[in-house]
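Novice: Please find the sequence and the predicted model below.
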Amino acid sequence: MVKNKDNSLSAIWPNEYVVIFCDLCIKEVKAGNRPSTHLNKVSWNNVSVAFYKITWRDYDRIQLKNKWDLLKRDWKLWRDLKQGSTGLGWNPMKRTIVASDDWWNEKLKVFPQAKKFKNNGINPEMESKLNDMFLSIAATGDYCWGPGFGEMPSDMANENEEYSE
């Protein structure tokens, strides 16, 4: 742990601990212990105890929840960055998206906070874990429609038929 200016302690999160944390959270999500956007109290306790047994790091619920929130924020930004783009590659050596400078320049105009991903992105394995943690609770825009978008997609129209009389 590292002391902050206000003498509070910040958790240190090496990559292997982030993977462990994600795996523990996914286990709780799959067990149905995420009733809304976060794990419930029992789940946070389960994650905390299991995390300590594996890593010997005694992080409290607030530190774990802060990590959850940071991962979710980065995951949403990463998804927004890649949204609507095809033909992107992944460079495992550089740990980033393979794309032209023009692509990066255009994306960074829209998402300036994504600059950190130009040199160190979210690898596909971690992205899959984050999808498992957050995909069903985050507003991603994947299933939105408005009159200005043109004709309603047939799969969305069928869902609405169930509610019409």
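Specialist: Yes, it's here.

Novice: only C-alpha atoms for contact and neighbour calcs from this point on.
Specialist: Noted.

Novice: Work out which residue lies at the spatial centre of the protein.
Specialist: residue 75 (3.1 Å; Cα atoms, centre = their mean).

Novice: Show the contacting residues for that one.
Specialist: Contacts for residue 75 (Cα atoms under 8 Å, 6 or more residues apart in numbering) come out as 127, 130.

Novice: Mind telling me what element it is part of?
Specialist: Under the criterion of DSSP states H and E, residue 75 resides in helix 61-82.

Novice: Go through that helix and flag the buried ones.
Specialist: Of all the residues in helix 61-82, those buried under the rule 16 or more other Cα atoms under 10 Å are 63-64, 67-68, 71-72, 74-78, 80-81.

Novice: from these, which is closest to residue 108?
Specialist: If you rank these by distance to residue 108 using Cα to Cα, residue 81 comes first, at 8.3 Å.

Novice: quick one: the helices in this structure?
Specialist: Remark: helices assigned in the chain by DSSP state H are 15-30, 41-55, 61-82, 101-110, 124-134, 154-161.

Novice: chain center to stretch 111-122, what's the gap?
Specialist: Mean C-alpha position of stretch 111-122 versus that of the full chain (Cα atoms, centre = their mean, to the nearest Å) differs by 14 Å.

Novice: Any chance you could list what contacts it?
Specialist: Contact partners of stretch 111-122, identified using Cα under 8 Å, 6+ apart, comprise 77, 78, 81, 94, 95, 96, 97, 104, 108.

Novice: same question, stretch 56-72
Specialist: So stretch 56-72 is in contact with 10, 11, 38, 44, 45, 48, 51, 52, 130, 134, going by Cα under 8 Å, 6+ apart.

Novice: Pasting the second one now:
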Amino acid sequence: MASSNDAKRKYFGWTDQSVLILCGLLNKYVMKYGRSIPFKWMDLQPEFENIVQIKLYSEKVLKHKYDEMRKDYNLWKSLKNKATGVGWNQSLGKLDFSDDWWDKRIKEDINVKRIRRKQPSVELQEAWDQLFTNAVANGIDCV
């Protein structure tokens, strides 16, 4: 039987800051090794733990969060692409739709409820774009 310390060790509560830290580490990894080299989660774990000052029970915590972020990013982008013009609040970087619109989308995909409840910050949107798209901003030919 697992002790209460083991149960506490296994749970990691992701904050906005820790998600941004993970994105930063992953983006740094991609810049160094390119997109064709898979992430070495066992190498990334100690660096992440050092920054957040929390010991993870496994590198799988990082891999699971990455997989979850990728799904959220794809869902976020699909919703944002439907928001051209009317439903996008540029100054806030948020989707701004009626309750009816949200309810319809949630009926189509229950995961939309999570996005409606907590939309990604502008910083996270930028980190996700860098992490999950093939384009990397290098300052050349940027408008």
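Specialist: In hand now; what should we look at? As the structure is a prediction and not an experimental result, all values here were calculated from the model.

Novice: circling back: specify the stretch among the helices of the first structure that is closest to residue 1 of the first structure.
Specialist: Proximity to residue 1 of the first structure (Cα to Cα) singles out helix 61-82 among the helices of the first structure, at 10.8 Å.

Novice: Please work out which residues of the second structure line up with that closest one.
Specialist: Using TM-score structural alignment, helix 61-82 of the first structure lines up with residues 59-80 of the second structure.

Novice: Equivalent analysis for stretch 101-112 of the first structure, please.
Specialist: Per TM-score structural alignment, the counterpart of stretch 101-112 of the first structure in the second structure is residues 99-110.

Novice: picking up where we left off before, from the contacts of stretch 56-72 of the first structure, which is closest to residue 22 of the first structure?
Specialist: Ranking the contacts of stretch 56-72 of the first structure by separation from residue 22 of the first structure, with Cα to Cα as the measure, puts residue 130 on top at 7.3 Å.

Novice: count of neighbours near that closest one?
Specialist: Neighbourhood size, residue 130 of the first structure [other Cα atoms under 10 Å]: 23.

Novice: same deal with the one 3 residues further on?
Specialist: In terms of burial, residue 133 of the first structure registers 27 neighbours under the definition other Cα under 10 Å.

Novice: That one matches what in the second structure?
Specialist: Aligning on TM-score structural alignment places residue 133 of the first structure opposite residue 131 in the second structure.

Novice: check contacts around its match.
Specialist: Residue 131 of the second structure neighbours (Cα under 8 Å, 6+ apart): 23, 26, 27, 30.

Novice: now residue 52 of the second structure: how far from residue 31 of the second structure?
Specialist: 22 Å (Cα to Cα, to the nearest Å).

Novice: go on, residue 15 of the second structure?
Specialist: 24 Å.

Novice: for residue 117 of the second structure, same thing?
Specialist: Separation of residue 117 of the second structure from residue 31 of the second structure (Cα to Cα): 32 Å.

Novice: Compare those two (neighbour count), which wins?
Specialist: Each of residue 117 of the second structure and residue 31 has its neighbours counted (other Cα under 10 Å); residue 31 has more, 12 against 8.

Novice: Now do the contacts for the more buried one.
Specialist: Residues near residue 31 of the second structure by Cα under 8 Å, 6+ apart: none.

Novice: Map it across to the first structure for me.
Specialist: Aligned counterpart of residue 31 of the second structure in the first structure: residue 30 (TM-score structural alignment).

Novice: and what of residue 47 of the second structure?
Specialist: Using TM-score structural alignment as the criterion, residue 47 of the second structure maps onto residue 50 of the first structure.

Novice: Skipping adjacent residues, who's closest to that match in space?
Specialist: Leaving aside its chain neighbours, residue 50 of the first structure sits nearest to residue 24 (7.5 Å; criterion: Cα to Cα, 6 or more residues apart in numbering).

Novice: do residue 127 of the second structure as well
Specialist: Distances taken as Cα to Cα, 6+ apart place residue 23 nearest to residue 127 of the second structure, at 6.1 Å, with adjacent residues excluded.

Novice: Quick check, that neighbour in contact with residue 126.
Specialist: No: counting by Cα atoms under 8 Å, residue 23 of the second structure stays clear of residue 126, with 9.8 Å between them.

Novice: The two: which is more packed in?
Specialist: residue 23 (20 against 13).

Novice: For that one, list the residues it contacts.
Specialist: Contacts for residue 23 of the second structure (Cα under 8 Å, 6+ apart) come out as 127, 128, 131.
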